[in-house]
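*Asks:* Below is the structure, and that's it, no one-letter string:
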C-alpha cells in the first residue's frame, strides 16, 4: 500500500474559546499539513480527542476534513474501541466512501489476553469495508499487542495491511520489521524513534509533530526512506527538542500549543485534558524552527 509510505499525521480537533469545534481552524491545519508535504491524514485518532467528541461533532470533523482535503491525499479514519460488537456495528453501518483505510486501536482498559486481541481484530477484519491498520499503544490501552500477535493477524487477514507501532520500544519494532510479511507496513507511532524505525525497514510514521512542522518532518522521513542518512539525521537532531516538548504534558496539549504559536488555532483542550502550562508554552515558543515558521500573529 504505497499510499501509506511516508508521513501521515494524526490531526487534532481545534476548539474555540467556548470549546466548540473550530471548523475554520481545522481547515487551516489540514491545508498547513498538506502544503507542508505530508503523504496522508489520520482523522479522529486519539490525538483528535475523539473520546470527548459527540457523535454529531465526529461527523462534523470528518466532513470538514474530507471537504478541506478535496481528494489531495489519502485519508485514514479511526474506528476502534473496547466493545468489539460496537466496533463491528460501526464498520457495518457507517459510510467510509471518502476514506482509504481504517486505523483501529487495540482494546483499552479491558486488558485482554493476546488471544482476545487476536479475536477482536479477527471480527473487525471480517466486516471491514476498508484495509485496516492496527494501532498498538500500550501506554494508553494498558496492554501490549505482542509481535507474534501482530504477525499472526498480518498472515491470516490480507486486509490487515499494517500496524501503527507506538510501544516506544525499538527492539519490539525491530522484531516486527524482521518477521513481517513482505508488503505489511510497520508504521512508527512514536515521533522520536521514527528515524531508526524507517532506516531499519519501517514504512514511515503516523506523527503528531508532523502536522505542526510538516515540511521538516516529512522531509526527514523521505530522506530516511531513500537511505539518505546524513540529511535525515540533520533534521532529526533539529527536531529532537520539540518532539520531547510536545509530549511533556501529554498529547495533544503540546501540539495544540504549537498551533497556538503558529497562529492556526487555540491551545484549548477538553477535560479531563488541560492546556499546556505557560512554562511549556514558553519553551515551545522559543523553539528555533517555530520562530522561523510562524504563520500569523
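*Replies:* Looks like it arrived, so ask away. Keep in mind that this is a model prediction, so the values were computed, not measured.
*Asks:* alpha carbons only for contacts and neighbour counts from here, please
*Replies:* Noted.
*Asks:* quick one, strands of the stretch 1-150 of the chain?
*Replies:* Here the stretch 1-150 of the chain has its strands, by DSSP state E, counting those that start in this stretch, at 6-10, 40-43, 75-78, 101-105, 132-136.
*Asks:* Just put those in a markdown table and tack on mean neighbour count.
*Replies:* Formatted as a markdown table, the strands of the stretch 1-150 of the chain follow (neighbours: other Cα atoms under 10 Å):
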| stretch | mean neighbour count |
| --- | --- |
| strand 6-10 | 28 |
| strand 40-43 | 26 |
| strand 75-78 | 24 |
| strand 101-105 | 24 |
| strand 132-136 | 25 |
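*Asks:* can you list those strands in a markdown table and add distance to residue 163?
*Replies:* Rendered in a markdown table, the data for those read as follows (distance: least, Cα to Cα, whole Å):
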| stretch | distance to residue 163 |
| --- | --- |
| strand 6-10 | 13 |
| strand 40-43 | 14 |
| strand 75-78 | 13 |
| strand 101-105 | 9 |
| strand 132-136 | 4 |
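*Asks:* how about those, which one is nearest residue 184?
*Replies:* For the strands of the stretch 1-150 of the chain, distance to residue 184 was read as Cα to Cα. The smallest value, 9.7 Å, belongs to strand 132-136.
*Asks:* Who are the packing partners of that closest one?
*Replies:* The contact analysis (3 or more Cα pairs under 8 Å, 6 or more residues apart in numbering; DSSP states H and E) places strand 132-136 against strand 101-105, strand 160-165.
*Asks:* Show me what the shortest one is in contact with.
*Replies:* Looking back up the chat, that one is strand 101-105. If you take Cα atoms under 8 Å, 6 or more residues apart in numbering as the criterion, strand 101-105 is touched by 42, 45, 75-81, 130-137.
*Asks:* Residue 292 is nearest to which of the strands of the stretch 1-150 of the chain?
*Replies:* strand 6-10 (21.3 Å).
*Asks:* So what touches the closest one?
*Replies:* 33, 38-48, 203-211, 217-218, 221-222, 225.
*Asks:* Against that first model, consider the following:
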C-alpha cells in the first residue's frame, strides 16, 4: 500500500450528556477533513481521545469513519492497548470493517524491554494482514522506541511498513533513514517540526491541523515536494503560531474549540479533560485570523 502526504486526525464528538458518540457531528468533521484535501484519515488517536473511550465507543468511531470515508482516502485506525491480546482484538476489528491500515502505539505501566515491544508488534502483525504504522510518542505512551528498534521491526515484521515519529527530534528521523538505508518511510508527528521533517524526506505529516487550517497543511506538503522551499517556508512560519498553540493547549480541547468557531458542534472533551476557556477561544480566533 502506498501512503504519503497529510494524514489527518479527526476528533471524537460526544453526545450532550457526554455518555455516547455524536455520530452526525463525527460525519461533519470527517467531511471537513476530506474537503481539506488530506491524503488519509486516522481516527482514534490522541486528538480522537481514544484512551477515554469504551470498547463499544471505539468500535463505533472506527466503523463510522470507514463507512463515511467510503474509500475516498485510506483510513488508518489508531490503536493503543496495554495488553497484546487487547491490541490484537482491535486490530482484527479494524480489519473486519475494511480499514486500510492500523497505526499502533504500545502503552505501558511496567517499562517494556525492546524484546517485549518487538513481540507486541510481531504478534499483532501475525493476527491480521493489515499494514502497520509504528507510532513512537513517548510523551503520551510512556514507551520510547529507538530508531534501531523501529528499523529492526521493519526488517523482521513484513506488515510493518511505516513509522510515525513524534518526539520532535529531527535526529531520530535522520537515524531512521540512515539505519534503513532510506527504505523505511517515516512520517512527522510533531506539528512544529513539519517544515524541517518534510525537507528531510518525511513521506508525510500526521496532524490534526487540517481541522482548523483547512487545505494549508496540504499546501505546505506540496510546496516542499514541488521544490518550492521559499513558499513552503513562508507558509510554515505563517502557520507556526497556530501549530504550537493547538499542541500546547491540548489537542482535544483546542481542536474542538476551533471546530466550534467553524460552526461544527464538536462539544467538549471527555472529563477529566477540560473544555476551552473564553481566553482559549479568543486566542484561537486571533490565531485563525492571522493565518488568513
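*Replies:* On my side now, so go ahead. In this text, all values refer to a predicted model and were calculated from it rather than measured experimentally.
*Asks:* could the helices and strands packed on strand 132-136 of structure 1 go into JSON lines alongside distance to residue 178 of structure 1?
*Replies:* As requested, these are exported to JSON lines (distance: least, Cα to Cα, whole Å):
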{"stretch": "strand 101-105", "distance to residue 178 of structure 1": "22"}
{"stretch": "strand 160-165", "distance to residue 178 of structure 1": "14"}
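*Asks:* of the ones you listed, which approaches residue 171 of structure 1 most closely?
*Replies:* strand 160-165 (11.5 Å).
*Asks:* Tell me what angle that closest one forms with strand 132-136.
*Replies:* Strand 160-165 of structure 1 runs at 20 degrees relative to strand 132-136, counting by axes from the mean of the first three to the mean of the last three Cα atoms, to 10 degrees.
*Asks:* Give me the mean distance between strand 160-165 of structure 1 and structure 2.
*Replies:* In the superposition with structure 2, the average deviation recorded for strand 160-165 of structure 1 is 0.6 Å (mean Cα distance after the TM-score superposition for structure 1).
*Asks:* For that strand, name the packing helices and strands.
*Replies:* Packed against strand 160-165 of structure 1 by the contact rule (3+ Cα pairs under 8 Å, 6+ apart) you find strand 132-136, helix 147-156, strand 185-188.
*Asks:* Tell me how far the nearest residue to residue 73 of structure 1 once chain neighbours are set aside lies from residue 250 of structure 1.
*Replies:* Excluding its sequence neighbours, the residue lying closest to residue 73 of structure 1 (Cα to Cα, 6 or more residues apart in numbering) is residue 40, at 5.2 Å. Plainly put, residue 40 of structure 1 is 24 Å away from residue 250 of structure 1 if you go by Cα to Cα, to the nearest Å.
*Asks:* Residue 170 of structure 1 too?
*Replies:* Taking Cα to Cα, one finds residue 170 of structure 1 at 21 Å from residue 250 of structure 1.
*Asks:* higher neighbour count, the two?
*Replies:* A count of neighbours by other Cα atoms under 10 Å puts residue 170 above the other of residue 170 of structure 1 and residue 250, at 18 against 14.
*Asks:* my read: the more buried one touches residue 195, true?
*Replies:* No. Checked against Cα atoms under 8 Å, the pair residue 170 of structure 1 and residue 195 is beyond contact range at 10.7 Å.
*Asks:* circling back: OK, contacts around the residue nearest to residue 73 of structure 1?
*Replies:* Here residue 40 of structure 1 is in contact with 3, 4, 7, 8, 9, 34, 73, 74, 75, 76 (criterion: Cα under 8 Å, 6+ apart).
*Asks:* How about residue 169 of structure 2?
*Replies:* Contacts of residue 169 of structure 2 (Cα under 8 Å, 6+ apart): none.
*Asks:* Same question for residue 216 of structure 2.
*Replies:* 36, 210.
*Asks:* again, but for residue 232 of structure 2
*Replies:* Contacts of residue 232 of structure 2 (Cα under 8 Å, 6+ apart): 195, 219, 220, 221, 223, 224.
*Asks:* Output those as TSV; include the columns neighbour count.
*Replies:* Below are the contacts of residue 232 of structure 2 laid out as TSV (neighbours: other Cα under 10 Å):
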residue	neighbour count
195	22
219	18
220	24
221	23
223	18
224	19
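*Asks:* ok, which pair from the residues you listed is furthest apart?
*Replies:* Taking Cα to Cα, no two of the contacts of residue 232 of structure 2 sit farther apart than 195 and 219, at 11.5 Å.
*Asks:* Count the neighbours of the alignment partner in structure 2 of residue 71 of structure 1 for me.
*Replies:* Matched by TM-score structural alignment, residue 71 of structure 1 corresponds to residue 71 in structure 2. Residue 71 of structure 2 has 13 neighbouring residues, counting by other Cα under 10 Å.
*Asks:* Residue 70 of structure 2 too?
*Replies:* 12.
*Asks:* same question, residue 114 of structure 2
*Replies:* Neighbours around residue 114 of structure 2, by other Cα under 10 Å: 16.
*Asks:* Spell out which residues sit in contact with it, please.
*Replies:* Counted by Cα under 8 Å, 6+ apart, residue 114 of structure 2 has contacts 145, 149.
*Asks:* quick revisit: out of the helices and strands packed on strand 160-165 of structure 1, which is the most enclosed?
*Replies:* strand 185-188 (a mean of 28; mean count of other Cα atoms under 10 Å).
*Asks:* What residues in structure 2 pair up with that strand?
*Replies:* Under the criterion TM-score structural alignment, strand 185-188 of structure 1 matches residues 185-188.
*Asks:* so how far is the matching stretch off the chain centroid?
*Replies:* Counting by Cα atoms, centre = their mean, to the nearest Å, stretch 185-188 of structure 2 is centred 12 Å from the centre of its parent chain.
*Asks:* Trace residue 149 of structure 1 over to structure 2, please.
*Replies:* In structure 2, residue 149 of structure 1 lines up with residue 149, judged by TM-score structural alignment.
*Asks:* That match and residue 197 of structure 2: what is the separation?
*Replies:* Look at residue 149 of structure 2 and residue 197 of structure 2: by Cα to Cα, they are 20 Å apart.
*Asks:* likewise residue 288 of structure 2?
*Replies:* From residue 288 of structure 2 to residue 197 of structure 2 the distance is 24 Å (Cα to Cα).
*Asks:* Same check on residue 235 of structure 2?
*Replies:* For residue 235 of structure 2 relative to residue 197 of structure 2 (Cα to Cα), the value is 15 Å.
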